[in-house]
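What shape does this take:
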Amino acid sequence: MFYPGFSAEDKVRIYSVFGGIPYYNRLIDDKKSVKDNIIDLIASSGARLENEVSGYLNAEISKIINANEVFEALARGYSRYSDILSQSHVSSGPTLIDVLDKLIKMEVVEKTTPINDSNNKKKVGYYVSDNLSLFYYRYVFKYLSQLKIMDPEVFYVKYIEKDFDEKYVPHQFEEICKQYLIRQNRAGRIEPVIEKIGKYYYDNPKEHTNGEFDIVTEDEKGYVFYEVKFRKLPVSKSMIEEEIAQVDKSGLECYKYVFFSKSGFENVDIEKLEKIEINALYE
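Purely as a prediction, here's the structure:
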């Protein structure tokens, strides 16, 4: 099991940066804090993995500046083709398609569609699937000049700490929970077996609402909605009821609702609800 010396929370934090790559895992010191591992390995001048991302991109892609531009847009959360094109300032559509195709073949970017609208090209999304690349382009690449002249602790606090704790890790926790569901499904521990998993697109003209739910599964009984919470306080009944009401309002009909929580749950007893705490992911 990855990182045996860390708590379940810190396993999520460290995995969200280094993923499951064996080489990176061998460099992680579980006697140090998550912050110190990040500083020592990727977020300081001369860090062990400082040139890891740019190194393998240079080896695979001739026009590296285009890859850098695309990665920066993806790392900032732009996932639609048109948004990536406008935010990355890549010279043309065909050039962007070429870069995205190469990154997909390298398995550092993935192309996804909603499970309920898989043939709609307008709903295609592109996401960085390699954790170290995502971290590097979100926090390190655009501040390389500052990294070379600043104290690593000061750099971490100024450019990484707040966003990492409040946005980056909670988002990565969603992917970790999704991978947990896939592992459980492959092992035959989910009944009925999941046949589709991914985002779900909704468009409800009556309520004037549209958008995506990040994790929804489909099986022979119908849809299951998943909500992932990486927060300091336990998940409350009112919070769960609010999320379920939002799902119902969207028009998505689910036969079950599953909530993952870092900090557990208050005393909640709601029909069709399943609760999963963070420690279950590492049992």
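
okay, CA-based contacts and neighbour counts for the rest of this
Fine.

Quick check: the residue nearest to the spatial centre of the chain vs Lys178, distance?
Central residue of the chain (Cα atoms, centre = their mean): Gln172, 3.4 Å from the mean position. Gln172 sits 10 Å away from Lys178, going by Cα to Cα, to the nearest Å.

I have a second one here; can you model it like the first so I can compare?
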Amino acid sequence: MSFMEHQVLGYKSPLYGRKTGQFKIRPFDIFGTKKMLPKVNNEDLLAYYGITDGIPQYLSFIDQTKSVEENIQEMFLNQNAPLQNEPNVLLQEELRKPATYFSILNALAHGKSKSTQISQAIGMSSGSSISAYLNNLIDLEIIERKQPIFENSPRKAIYAFKDNMFKFWFKFIAEAQDQIALERTKGILIGIMDELPRFLGPVFEQASRDWLWQQDELPFYPKKIASWWGNNPIKHRQEEIDVVASNHDDSEAIVGECKWRNADKLNHEMIDTLIARAALLPKVRKTYSYFFVKESTDNFEKYAREHNVRVVRYEDFFE
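The predicted structure follows:
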């Protein structure tokens, strides 16, 4: 993709200025993924959305008659599986010094998010030295630079995976290549399935954003949907809001908490926390609270209604 953009369509190309149109193919959102995998139940659908990033080619590798566990084995863990070494191959095709990019992505997959943290993790002398590498990964849409919505302070910027297939691979598959070569992957697969619900937490946040973009009956049409994090001056700690949608002039916002967990893990305190965090948003004069859940209970939803919080269950996404 980057070869086409920079070499074929770029400024120095003979074709520059002669193209009559340009169309960039995007990954599917959760709803496009659903259309491509109509026989898959909705819970498994989120897993497939997460491990493929909604890329149509990768979704085509999924056998809809098999379990998530079986598909992960056949897509990633078997020798010569279609995605066993996919990110490594793509990095070598697209970038010079692929080993440096590999190290950066490995650091990201293991919790490093600031440029200085990544630099230290891979042995670079300073954050400024790494910026060119990070920018190249951003251009390839493998990672993204994120800031809290409504804020522009560079000090709060973090880096995160934009491509969830890359994230999944670097978190679970990159360090398993020796075991894959020896066909000793049972323990690897057990570890993946144990960790998968936590991996899917941020994927559910993205699916919740997908749902918001699809709605015609929100309090307003969103201009932007992102996240927010910042200091709580009362509790003297960092707070985070998973999903924040702003209106045209940032005076109103939809705030959302996302919980990909069983209903028995939900409690009233989570509702109270969301309401308290909404009050921390800068600029915003009016907020609307949403709570996105894997599943819910009547008691939880009753408490939410009493506090003007709308509960949206994952199954509601597809109605």
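
now what about the TM-score between them?
Overlay of the two chains. TM-score (TM-score structural alignment, normalised by the length of structure 1): 0.88; 277 aligned residues with a Cα RMSD of 2.2 Å.

for structure 2, what spans make up the strands?
143-146, 158-161, 224-232, 237-246, 252-259, 286-293, 309-313 (DSSP state E).

and those, which is most packed in?
strand 252-259 (a mean of 24; mean count of other Cα atoms under 10 Å).

which residues of structure 1 does that one align to?
Using TM-score structural alignment, strand 252-259 of structure 2 corresponds to residues 222-229 of structure 1.

Give me the mean distance between the matching stretch and structure 2.
Once fitted to structure 2, stretch 222-229 of structure 1 is off its aligned match by 1.3 Å on average (mean Cα distance after the TM-score superposition for structure 1).

Start and end of stretch 32-50 of structure 2, how far apart?
Stretch 32-50 of structure 2 stretches 13 Å from its first residue to its last (Cα to Cα).

Wait, Lys178 of structure 1 touches Val216, no?
No: Lys178 of structure 1 is not in contact with Val216 according to Cα atoms under 8 Å; the separation is 9.4 Å.

relative orientation of the top helix by length along structure 1 and strand 222-229 in degrees?
Assignment by DSSP state H gives helix 169-186 as the longest helix of structure 1. Angle of helix 169-186 of structure 1 versus strand 222-229, following axes from the mean of the first three to the mean of the last three Cα atoms, to 10 degrees, is 140 degrees.

So which elements touch helix 169-186 of structure 1?
If you count contacts as 3 or more Cα pairs under 8 Å, 6 or more residues apart in numbering; DSSP states H and E, helix 169-186 of structure 1 packs onto helix 8-18, strand 209-219, strand 222-229.

can you list contacts of it?
For helix 169-186 of structure 1, the surrounding residues in contact (Cα atoms under 8 Å, 6 or more residues apart in numbering) are 12-13, 16, 190, 193-194, 214-215, 228-231, 260, 281.

How about stretch 213-227 of structure 1?
Against stretch 213-227 of structure 1 from outside (Cα under 8 Å, 6+ apart): 174, 178, 192-202, 253-260.

let's see it at 6 Å
Here stretch 213-227 of structure 1 makes contact (Cα atoms under 6 Å, 6 or more residues apart in numbering) with Ile194, Glu195, Lys196, Ile197, Gly198, Lys199, Tyr200, Cys254, Lys256, Tyr257, Val258, Phe259.

Quick one: map Pro56 of structure 2 onto structure 1.
Matched by TM-score structural alignment, Pro56 of structure 2 corresponds to Pro22 in structure 1.

And Tyr159 of structure 2, by the same measure?
So Tyr159 of structure 2 corresponds to Tyr126, using TM-score structural alignment.

Same check on His236 of structure 2?
Alignment note: His236 of structure 2 maps to His208 in structure 1; criterion TM-score structural alignment.

Tell me how far its match lies from Gly19 of structure 1.
On the measure of Cα to Cα, His208 of structure 1 and Gly19 of structure 1 end up 39 Å apart.

Of the two, give the one with the bigger neighbour count.
Neighbour count, other Cα atoms under 10 Å: between His208 of structure 1 and Gly19, Gly19 has more, with 18 against 8.

mind putting the contacts of helix 169-186 of structure 1 in TSV, distance to Gln87 of structure 1 included?
Listed next are the contacts of helix 169-186 of structure 1 as TSV, based on distance: Cα to Cα, whole Å:
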residue	distance to Gln87 of structure 1
Val12	30
Arg13	28
Ser16	24
Ile190	41
Val193	40
Ile194	36
Asp214	23
Ile215	26
Val228	28
Lys229	29
Phe230	29
Arg231	30
Phe260	33
Leu281	36
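
now, among these, which is nearest to Tyr156 of structure 1?
Arg13 (14.7 Å; Cα to Cα).

Find the residue closest to that closest one in space, skipping its chain neighbours.
The shortest distance from Arg13 of structure 1 to any non-neighbouring residue, by Cα to Cα, 6 or more residues apart in numbering, is to Val169 (6.0 Å).

what do we get in structure 2 for Gln179 of structure 1?
In structure 2, Gln179 of structure 1 lands on Asp210 (TM-score structural alignment).

Then His89 of structure 1?
Under TM-score structural alignment, His89 of structure 1 pairs with Gly123 in structure 2.

And Leu100 of structure 1, by the same measure?
Residue correspondence to structure 2 (TM-score structural alignment): Leu100 of structure 1 is matched to Leu134.

Next one: its match from Met124 of structure 2, what distance?
Here Leu134 of structure 2 is placed at a distance of 13 Å from Met124 of structure 2 (Cα to Cα).

Look at the closest residue to Phe18 of structure 1 other than its chain neighbours and say how many residues are nearby.
Ranked by Cα to Cα, 6+ apart and with sequence neighbours excluded, the top spatial neighbour of Phe18 of structure 1 is Leu132, at 5.2 Å. Using other Cα under 10 Å, Leu132 of structure 1 has 22 neighbouring residues.

What separation is there between Leu132 of structure 1 and Gly19 of structure 1?
Distance from Leu132 of structure 1 to Gly19 of structure 1, by Cα to Cα: 7 Å.

What sits closest to Lys148 of structure 1 if chain neighbours are left out?
Nearest residue to Lys148 of structure 1 in three dimensions, chain neighbours excluded: Ser45, at 5.3 Å (Cα to Cα, 6+ apart).

Show me what that neighbour lines up with in structure 2.
By TM-score structural alignment, Ser45 of structure 1 lines up with Gln79 in structure 2.

Not counting its neighbours along the chain, what's nearest the counterpart of Glu43 of structure 2 in structure 1?
Taking TM-score structural alignment, the alignment pairs Glu43 of structure 2 with Glu9 from structure 1. Distances taken as Cα to Cα, 6+ apart place Lys262 nearest to Glu9 of structure 1, at 7.0 Å, with adjacent residues excluded.

in the longest helix of structure 1, what counts as buried?
169-178, 181-182, 184-185 (16 or more other Cα atoms under 10 Å).
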